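Student: whatever this is, show me its structure:
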Amino acid sequence: MGRPRQFDERQAVADACQVFWAKGFDGTSTADLCEAMGLNRSSLYNTFLSKEQLFRLSLVHYIAATTARQDKFLEVPGKSGLERLRILLTAIAEDEIASRATGNGFGCFIVNTITSIAARNAEIAHLIDADLQKRIAALSAAVQIGQTDGSINKERDPRETAWYITTVISGMRVSAQSGANKRILDALAEIALHALAN
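Tutor: All right, here's what the predicted structure looks like:
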């Protein structure tokens, strides 16, 4: 019988996620991962098999956390569809400014992955696409709620509008990385929301 592992695998993946998020797949070394996870090379590879597998697990961890957070903002009871989107965009702006203030202004791990390893790794690309489709569906549902309650223009196609919101979110994150302050990010959000309102 093998000796039981003496570390929390979920925490190890969370720690690896922070490294991959900061440095990307190509910029992350095994030594970086070992240091962040508190593991030696043997334990890392015996448990997670490869850097690629650990990256995939890290991405799944990040996707689960960000999806849960988005859903929390889009499912606030008693709020109009437009207000739910305002809450989401406000949170995005606050997250980006807070991350930059603590020296962790790495942008969105998903966006970073789309522009790097996803182009050459079919499994990672599939994970990204599945996540995107879930986000589009959730945003589409929020738009439809807004169209029903009268806060969002009924002439807008919900799915196309969801893509627009996703693009705005990505743009806000990139703008934050480029130095946009909270006032600018809030203004971007308000301009987007104004475009949707009745």
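
Student: C-alpha from now on. contacts and neighbour counts both.
Tutor: Noted.

Student: which ones are touching S99?
Tutor: Shown in contact with S99 (Cα atoms under 8 Å, 6 or more residues apart in numbering): G105, F106.

Student: sequence B follows; please return its structure for comparison with A:
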Amino acid sequence: MGRPRNFDADTVVDRAMDAFWTHGYANTSPAQLAEATGVGKGSLYNTFGSKRELFDLCMTRYDRMGTDLANEVLSQPGTAKERLRAWMRLVVDSDLARPVRRGCLVANTAMELGGHDPAATTAVTVAVEHMIEAFTARIQQGQRDGDVRADVDARAYSEFLMNTVGGLRITTKVSDAETLYRIIDTALSTL
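Tutor: The predicted structure is shown next:
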């Protein structure tokens, strides 16, 4: 009979996600995970299987949290452009407020593991698709509401915005708010 678990699995995943987000997958050691989560390596691996399985859980959680936040912000009153601007600024402001500018876990994973790690590539693709779907739904709502031109291809524009967001999340590591806000305004200027 195993010992009872003395930790909340969701809290451990959140703390591990912060470690992976800050250091990347390869640069996050089992010792760092144990320190970040407050759970011994043996207990971590008995519960989550492996570093990779824990990382996969972190990616799924990050995707869900990001999609939920985007949908919450995008569903508030205002035009499509206003809501998309609010979400993009929220993301930028969140990155800028941190002592260590980490950017986006999905973008970081795409740069570190994308293209040569099939599972990571799939996780990135799924997370990106969820955001594109959220943007597309909001642009289509804007078209129904009359604040977005009917001739805008909502899906294509959402793909463009997602690419812009990925760039913003990387650029946030080295730029100031004024520059980042200008990029947001330029990206939304044709909507």
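
Student: ok, the residue nearest to V13 of structure 2 when sequence neighbours are not counted - how many residues close by?
Tutor: Take V13 of structure 2 and drop its neighbours on the chain: the residue closest to it by Cα to Cα, 6 or more residues apart in numbering is C58, 5.9 Å away. Per other Cα atoms under 10 Å, the neighbour tally for C58 of structure 2 reads 24.

Student: so C58 of structure 2, which state does it fall into?
Tutor: Following DSSP: H, G, I helix; E, B strand; the rest coil, we place C58 of structure 2 in the helix state.

Student: how near is the residue mapped onto it from structure 1 to E155 of structure 1?
Tutor: Taking TM-score structural alignment for the superposition, C58 of structure 2 sits opposite S58 in structure 1. Distance from S58 of structure 1 to E155 of structure 1, counting by Cα to Cα, to the nearest Å: 39 Å.

Student: can you check which part of structure 1 stretch 125-144 of structure 2 sits on?
Tutor: Stretch 125-144 of structure 2 maps onto residues 129-148 of structure 1, going by TM-score structural alignment.

Student: need the contact partners of that stretch.
Tutor: In contact with stretch 129-148 of structure 1 (Cα under 8 Å, 6+ apart) are residues 63, 67, 71, 74, 80-82, 84-85, 152-154, 158-159, 161-163, 165-166.

Student: then stretch 1-19 of structure 2?
Tutor: 28, 32-33, 36-39, 54-55, 57-59, 61-62.

Student: for stretch 29-40 of structure 1, same thing?
Tutor: Here stretch 29-40 of structure 1 has contacts from A12, V13, D15, A16, V19, R41, L44, K51, using Cα under 8 Å, 6+ apart.

Student: for stretch 91-99 of structure 2, buried residues please.
Tutor: For stretch 91-99 of structure 2, a neighbour-count test (16 or more other Cα atoms under 10 Å) marks V91, V92, D93, D95, L96 as buried.

Student: in structure 1, which spans are helices?
Tutor: Using DSSP state H, the helices of structure 1 run over residues 9-27, 30-37, 41-48, 51-74, 81-101, 109-114, 122-149, 158-177, 182-196.
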